[in-house]
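>>> The sequence and its predicted three-dimensional model are supplied below.
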Amino acid sequence: MTKPVLYDFFATWCGPCKMQTPIIEELAKTLGDAVEIKKVDVDENMELAEKYGIRVVPTLIIEKDGKIVQTLEGVTDAATLEKLLRPLVG
């Protein structure tokens, strides 16, 4: 069974993205290796941002088995993220 992937689409100039980063880091500690976390700088990865239709940063996308399970725009708290990811972690 594949583990879920959390994409964190951000930009270095984005204030809310700077607020999201410690939340993601805390989540990584809580869930450990059960979730793969990929940080994606939209300015350096425009093709990937386009592929996922990113219009707002931060945007978090949760993917499982290659399918998008959830898209979250704006800063999202750790409790919400954990609630969405836990059922996907086998």
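All right, it came through fine.
>>> From now on I want contacts and neighbour counts done on CA atoms only, so please keep to that.
Noted.
>>> in the longest helix along the chain, what's buried?
As assigned by DSSP state H, the longest helix anywhere in the chain is helix 15-31. Of all the residues in helix 15-31, those buried under the rule 16 or more other CA atoms under 10 Å are 17, 20-21, 23-24, 27-28.
>>> second one coming, line it up with the first:
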Amino acid sequence: MSKFGELIDLEIPVLLDFYTEWNEPSTAMHPVLKDVAAAIGDRGKVIKIDVDKNEELATALRVKGLPTLMIYKKGEMVWRQSGEQDANTLIGIMKEYF
């Protein structure tokens, strides 16, 4: 978990995508998140977290639906949503925290 703390304790917004490879809505988000990462550049980070490989973290954060997206800034969760989102929406939300 200390590694997770380092990931989210940044001055820039960090978008976390909790997903699995077998969940269709999760895999549908892959190209969307690439677009988001390209659009925000170094002003933010996009990190994918495989729930099957990080069950303890997913449980601690009460991830139930997939995909679950969260934005952290300076160690605090500032936004959370389950389900598919479009790139423009995510880019807009990320820009609020630049």
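Done, it's in. Only a predicted model underlies this, so the values are computations on that prediction, with no experimental measurement involved.
>>> Kindly indicate which of the buried residues of helix 15-31 of structure 1 lies nearest Ala49 of structure 1.
Cys17 (15.0 Å; CA to CA).
>>> returning to what we had before: show me what the very next helix or strand once past the longest helix of structure 1 is packed up against.
Remark: after helix 15-31 of structure 1, the chain's next helix or strand is strand 36-41, criterion DSSP states H and E. Where contact means 3 or more CA pairs under 8 Å, 6 or more residues apart in numbering; DSSP states H and E, strand 36-41 of structure 1 is packed against strand 5-10.
>>> Distance check, the equivalent of Met46 of structure 1 over in structure 2 against Val63 of structure 2.
Under the alignment (TM-score structural alignment), Met46 of structure 1 pairs with Glu55 of structure 2. Distance, Glu55 of structure 2 to Val63 of structure 2, by CA to CA, to the nearest Å: 9 Å.
>>> Comparing those two, which shows the higher neighbour count?
Using other CA atoms under 10 Å, the more surrounded residue of Glu55 of structure 2 and Val63 is Val63, with 17 against 13.
>>> mind checking the SS state of that one?
Three-state assignment for Val63 of structure 2 (DSSP: H, G, I helix; E, B strand; the rest coil): coil.
>>> any idea which residue sits dead centre in structure 2?
By CA atoms, centre = their mean, structure 2 has its centre lying nearest to Leu16, at 1.7 Å.
>>> which residues does that residue contact?
Residues in contact with Leu16 of structure 2 (CA atoms under 8 Å, 6 or more residues apart in numbering) are 46-49, 69-72.
>>> what about 10 Å?
Leu16 of structure 2 makes contact with 7-8, 33, 45-49, 67-72, 80, according to CA atoms under 10 Å, 6 or more residues apart in numbering.
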